[in-house]
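Here's my sequence, what's the structure:
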Amino acid sequence: MPEMRFVIAWPDGREETCYSPSLVIKDFFEEGRTYPIREFLDLSRKALTIASDRVEAKYGYPCSLARGQLARIETAGALFLNDAEARVRCQSFIL
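Take a look at the predicted model:
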C-alpha cells in the first residue's frame, strides 16, 4: 500500500508534515490550496478514515498511524476553531 506525507501550514504559520498510509489524501486535498479550518478538519477526518479502512481491508486491522495523525490534526486544529478566518494550506505532497 503506497504511503505518503503531506505538508500543511496552520493558520499561525507553523508547518507540519503529516502521514497517510494511502494516496487517498490526494483525492481530498490539492497542493497550494487553502481550506477554512472546519473544512480542513472535516476533509482530514474523511481522508484518514478511508486510509485506515484501506489498511484494515488489506491487513485485518486499522492503521494506528493514520488514527494518531488524525488525533494530532484535530488537537492542533481545535486551537483555531473560534477564528472564522483561520485557514490551513496544503503545501505539498511527498510520495
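
contacts and neighbour counts: CA atoms only from here.
Fine.

got the contact list for the residue nearest the centre of the chain?
Residue closest to the average C-alpha location in the chain (C-alpha atoms, centre = their mean): residue 44, at 4.1 Å. With contacts defined as C-alpha atoms under 8 Å, 6 or more residues apart in numbering, the neighbours of residue 44 are 28, 70, 73.

another one to check against the first:
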Amino acid sequence: MPEMRFTVEWPDGMRTSHYSPSLVVHDFLVTGERYPVADFVSRTREALDIASERVRAAYGFACTSAAASQAEIARAADGHGTGEVVVLAMEPPLPAVPA
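From the prediction side, this is the model:
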C-alpha cells in the first residue's frame, strides 16, 4: 500500500508534516491550495479515516499512525481558530496523467 506525507503551513507560519498510509489525501487536498482551518481539519479527518480503513481491510487492524496524524492536526488547529492552512507539499505526488 503506497504511503505519503503532506506538509502544511498554519496561519501563524508554523509548518507541520503528517503521515498517511494511503495516497487518498490527494483526493481531499491540493498542493498550493489554502483551506480555512476548520475545512482543513474536516478534509484531513475524512481522508485519514479512509486511509486507516484501507489498512484495516488489508491487514485486519486500523492504522495508528493515521490516528496520530489526526491528533497532531487537531492539536495544531486548536491554536488556530481562524485563518487558512496552506498545503506546501504532498509526497509522493500523483503520477502525471498522459495527455
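
Let me see the TM-score of these two.
Scored against TM-score structural alignment, normalised by the length of structure 1, the superposed chains reach a TM-score of 0.94; 92 aligned residues with a C-alpha RMSD of 0.7 Å.

ok so, going back, what strand or helix carries the residue nearest to the centre of structure 1?
With elements delineated by DSSP states H and E, residue 44 of structure 1 resides in helix 37-59, which encompasses its position.

how about the nearest residue to residue 64 of structure 1, chain neighbours excluded?
Excluding the flanking residues, the one nearest residue 64 of structure 1 by C-alpha to C-alpha, 6 or more residues apart in numbering is residue 52, at 7.7 Å.

OK, contacts around that neighbour?
Residues touching residue 52 of structure 1, when contacts are defined by C-alpha under 8 Å, 6+ apart, comprise 21, 62, 63, 64, 66, 67.

what does residue 26 of structure 1 give?
For residue 26 of structure 1, no residue counts as a contact, taking C-alpha under 8 Å, 6+ apart as the criterion.

Starting from residue 94 of structure 1, give me the distance back to it.
Plainly put, residue 26 of structure 1 is 11 Å away from residue 94 of structure 1 if you go by C-alpha to C-alpha, to the nearest Å.

And for structure 1, the residue most distant from the center?
Relative to the mean C-alpha coordinate of structure 1, counting by C-alpha atoms, centre = their mean, the farthest residue is residue 60 (22.6 Å).

how much space between that one and residue 89 of structure 1?
In this structure, residue 60 of structure 1 lies at 33 Å from residue 89 of structure 1, with C-alpha to C-alpha as the measure.

And residue 72 of structure 1, by the same measure?
Using C-alpha to C-alpha, one gets 16 Å for the distance from residue 72 of structure 1 to residue 89 of structure 1.

and if you look at residue 76 of structure 1?
Here the criterion is C-alpha to C-alpha. By it, residue 76 of structure 1 lies 14 Å from residue 89 of structure 1.
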